[in-house]
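**Student:** I would like to see how this sequence folds:
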Amino acid sequence: MATGSAMSKSVELRNRRPKPENRLPGNRFGGTRLGLQSRRSLWGMLFALPALLLVVLLLVLPALQALYYSFTSWDGTDAQWIGLQNYTNGLFANPDFRRILLNNAIIIASVPLEVAVALAVSYLLMMRRRSRPFFRAVFFLPVALSWVVIGLTFGYLFSSRGAVNTLLDNIGLSALSSDWLAGDWTSLAALILAFSWSYLGINVVLLSTGLATVDPSVIEAARLDGAGGLGMLRLVILPQIRRYVELALIVTMSAAITQIFGLIYTMTAGGPGRSTTTLEYALYQTSFAQGNFGQGAALGIVLFVVSLAVTALRIRSGVAARD
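**Tutor:** Alright, predicted model coming up:
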């Protein structure tokens, strides 16, 4: 009887044990084994940690340091806390700063027209298949040139004795000739023209890539239905390459805010007066020409906020258009 009782208890205990296929095996860390997706995420974070540390050290910490110095009077060695004076007295109460903001706004407002010109060029290249490689190389040529070369070239073209005035004199329009870089608004227009020409190649490549994704059968069907060139572009092609157009707008706007220092430096030096000075160039002048690094840091913060706001607005408008 005792033996039978012991055997029954043994069988009962065996039945209570979890079956091997239902048991969650433990790992060396204790507890249940991590799922495959969790382990991949963990290893991904571990591999990304060095890059993340570099981003923090090289971008985040300097940005926080610039934010701190924007509230100080800093000459490069000694920093004294002055609160919001760099913003209230040094920037927003200064009429030159309002002109600088206006210059940035005008340059940003010209970007949609620049992208539209690039879209027209890309569309014509798509229609002209035989000569497409040659003209793509021609339009992409400015990308291979530095801002210094472009600035010096356009500075010569629009100078008082430059090629533009020479051309006007030769065709009998000498009354229109002028020192274009000496006028408040003509110098800004010349700067925008130089920037537009320099970024035309990048936008043509982006938009040509988008046009290459359009199904030729859709274009052929629209053509058979009687769609003309402009109608086909507006009703058939643009809805299909909207994301490429948005990308071109974002890239060009970002460059218009933060990448034309070399162009301004070699072409107009920010003048005459403040007519071609942007936030980027004013930051250089304030910090390195005047030695006012505290106010230069404040300009850097304003530049960051403007760049972030323009990019976020462009992305949000694109998402709203897709919805």
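**Student:** from here on, just use CA atoms for contacts and neighbour counts.
**Tutor:** Noted.
**Student:** quick check: Q80 is in a strand.
**Tutor:** Yes. Counting by DSSP: H, G, I helix; E, B strand; the rest coil, Q80 is found in a strand.
**Student:** okay, now it: neighbour count?
**Tutor:** Neighbour count for Q80, taken as other Cα atoms under 10 Å: 12.
**Student:** list the contacts of it.
**Tutor:** Q80 makes contact with T72, S73, W74, according to Cα atoms under 8 Å, 6 or more residues apart in numbering.
**Student:** chain neighbours aside, what residue packs nearest to the first one?
**Tutor:** Nearest non-adjacent residue to T72, counting by Cα to Cα, 6 or more residues apart in numbering: W81, 4.2 Å away.
**Student:** now show me the structure for the sequence below, then we'll compare the two:
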Amino acid sequence: MNALQRQIGALREAGAATELSALGLELLHAEHFPEAEMAFLAARDLGEMSALTNLAVTLDRMNRTEEAEAAYREAIEAGHDEGLVQLADMLLFESSRTSEVEAMLRLAVTREAVGAWYVLGKLLARRLGRHTEAEDALRRERNSEIRPLAQYELGCLLVSQPGREEDAATALRASGTAAADGVLGRLLLGLPGRESDAVAALRRAAEGGVAHGWNNLTVVLAQFGRLAEADAAYRDGIAAGEWDLVAHYGDFLQVHGRVAEAEEVLRRGLEKDARCAFILGVILVNQPGRADEGRRLLRLAAGSGVAEAGAYLARAGR
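**Tutor:** Purely as a prediction, here's the structure:
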């Protein structure tokens, strides 16, 4: 028995249901799922029925969906209407249960459960012929914490509808989330005269931590010929920990004739990304007196699964 389990046992013995529920939340957020489950179960057994929805979330995170559903249903029976929304959200992609999930959400709406309109909108957006209803549901979400998510979902829904680009942009801006800025940036790239707005949105997405956000920004800046800004964005992204950028940055530098800088950058990435070995290998194999080192790096890259490196060596007969 570890220290956390002993702490949970002591709180249970003391009848400290509220403290157990609070500890369970801390453990859930820290992704200590088995201990979180133990804390929530102990809290429930002591009569803290509000722990049930968090118990269900924990079980879902451990891919124990049948047990999670049972916990949600126990929470709903105990009068916790948010369980209707959370259970529906968990079952959202169960195509055989779509009608059941919709009925659950309609009930949640009548009970004014938090997030009910948002999840109903998500469900309807994924059903053919129900997009108008989906839009209406997403617009009805008024909870201040959930509305940004609803506006993001609404923006993504409208992006796919011809002629609704400006409506989509309005919803995505209203969301204010980094994910929405990523979608907004891509949308604006396709609209005439919106280059600056697109770049600004992509920059916000990158700074907000969207996956591959810095790479998306650097590619667009380079395409627009804004090379100094692209260079700065590469460095900002790498400083922010997006190590996938190192190989791209090295390639960017060598393409623009900054070969010595490219080599320095790529060498820093050799231990983390085999693509750095490939790009640096191609650079060196074509430099007088450095072909052997270049071939060694290409073989290293090929051995690490970089297909282009193996193909390059085969074409060159090396």
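**Student:** overall similarity of the pair, as a TM-score.
**Tutor:** For this chain pair, the superposition-based TM-score is 0.20 by TM-score structural alignment, normalised by the length of the second structure; 106 aligned residues with a Cα RMSD of 6.2 Å.
**Student:** mind checking how far the residue nearest to T72 of the first structure is from S41 of the first structure?
**Tutor:** 44 Å (Cα to Cα, to the nearest Å).
**Student:** returning to what we had before: turn the contacts of Q80 of the first structure into CSV, including neighbour count and distance to A320 of the first structure.
**Tutor:** CSV is the format used below for those (neighbours: other Cα atoms under 10 Å; distance: Cα to Cα, whole Å):
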residue, neighbour count, distance to A320 of the first structure
T72, 23, 41
S73, 19, 43
W74, 21, 43
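**Student:** out of these, which sit inside strands?
**Tutor:** Among these, DSSP state E puts T72, S73, W74 in strands.
**Student:** separation between the second one and S38 of the first structure?
**Tutor:** Computed as Cα to Cα, the S73 of the first structure to S38 of the first structure distance reads 49 Å.
**Student:** quick revisit: of the ones in strands among the contacts of Q80 of the first structure, closest to L308 of the first structure?
**Tutor:** Ranked by distance to L308 of the first structure (Cα to Cα), these are led by T72 at 23.5 Å.
**Student:** quick one, what contacts L184 of the second structure?
**Tutor:** Contact analysis of L184 of the second structure by Cα under 8 Å, 6+ apart lists A169, L172, R173, A198, A201, L202.
**Student:** tell me how many other residues crowd E133 of the second structure.
**Tutor:** With other Cα under 10 Å as criterion, E133 of the second structure counts 14.
**Student:** what is the helix or strand where it lies packed up against?
**Tutor:** Element membership for E133 of the second structure, per DSSP states H and E: helix 131-140. For helix 131-140 of the second structure, the packing partners by 3 or more Cα pairs under 8 Å, 6 or more residues apart in numbering; DSSP states H and E come out as helix 116-125, helix 147-159.
**Student:** hang on, isn't R299 of the second structure packed against G310?
**Tutor:** Yes. If you go by Cα atoms under 8 Å, R299 of the second structure and G310 touch, sitting 7.2 Å apart.
**Student:** could you count how many residues lie near G155 of the first structure?
**Tutor:** Burial measure for G155 of the first structure: 23 neighbouring residues, criterion other Cα under 10 Å.
**Student:** how about V11 of the first structure?
**Tutor:** Per other Cα under 10 Å, the neighbour tally for V11 of the first structure reads 11.
**Student:** swap in T153 of the first structure?
**Tutor:** 15.
**Student:** what's the answer for A116 of the first structure, then?
**Tutor:** Neighbour tally, A116 of the first structure, other Cα under 10 Å: 15.
**Student:** the helix or strand where it lies packs against which elements?
**Tutor:** According to DSSP H and E, A116 of the first structure maps onto helix 111-127. In terms of contacts (3+ Cα pairs under 8 Å, 6+ apart), helix 111-127 of the first structure is packed against helix 132-140, helix 184-212, helix 242-258.
**Student:** swap in 7 Å and give it another go.
**Tutor:** Helices and strands touching helix 111-127 of the first structure, as assessed by 3 or more Cα pairs under 7 Å, 6 or more residues apart in numbering; DSSP states H and E, comprise helix 184-212, helix 242-258.
**Student:** can you pull the buried residues of it?
**Tutor:** For helix 111-127 of the first structure, burial by neighbour count (16 or more other Cα atoms under 10 Å) applies to V111, P112, E114, V115, V117, A118, L119, V121, S122, Y123, L125.
**Student:** ok, now stretch 193-203 of the first structure?
**Tutor:** Within stretch 193-203 of the first structure, the residues that count as buried by 16+ other Cα under 10 Å are A194, F195, S196, W197, S198, Y199, L200, G201, I202, N203.
**Student:** now those residues in CSV, with distance to L211 of the first structure?
**Tutor:** Below are those laid out as CSV (distance: Cα to Cα, whole Å):
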residue, distance to L211 of the first structure
A194, 26
F195, 24
S196, 21
W197, 21
S198, 21
Y199, 18
L200, 16
G201, 15
I202, 14
N203, 12
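**Student:** contact partners for A233 of the second structure?
**Tutor:** By Cα atoms under 7 Å, 6 or more residues apart in numbering, the contact set of A233 of the second structure is W214, T218.
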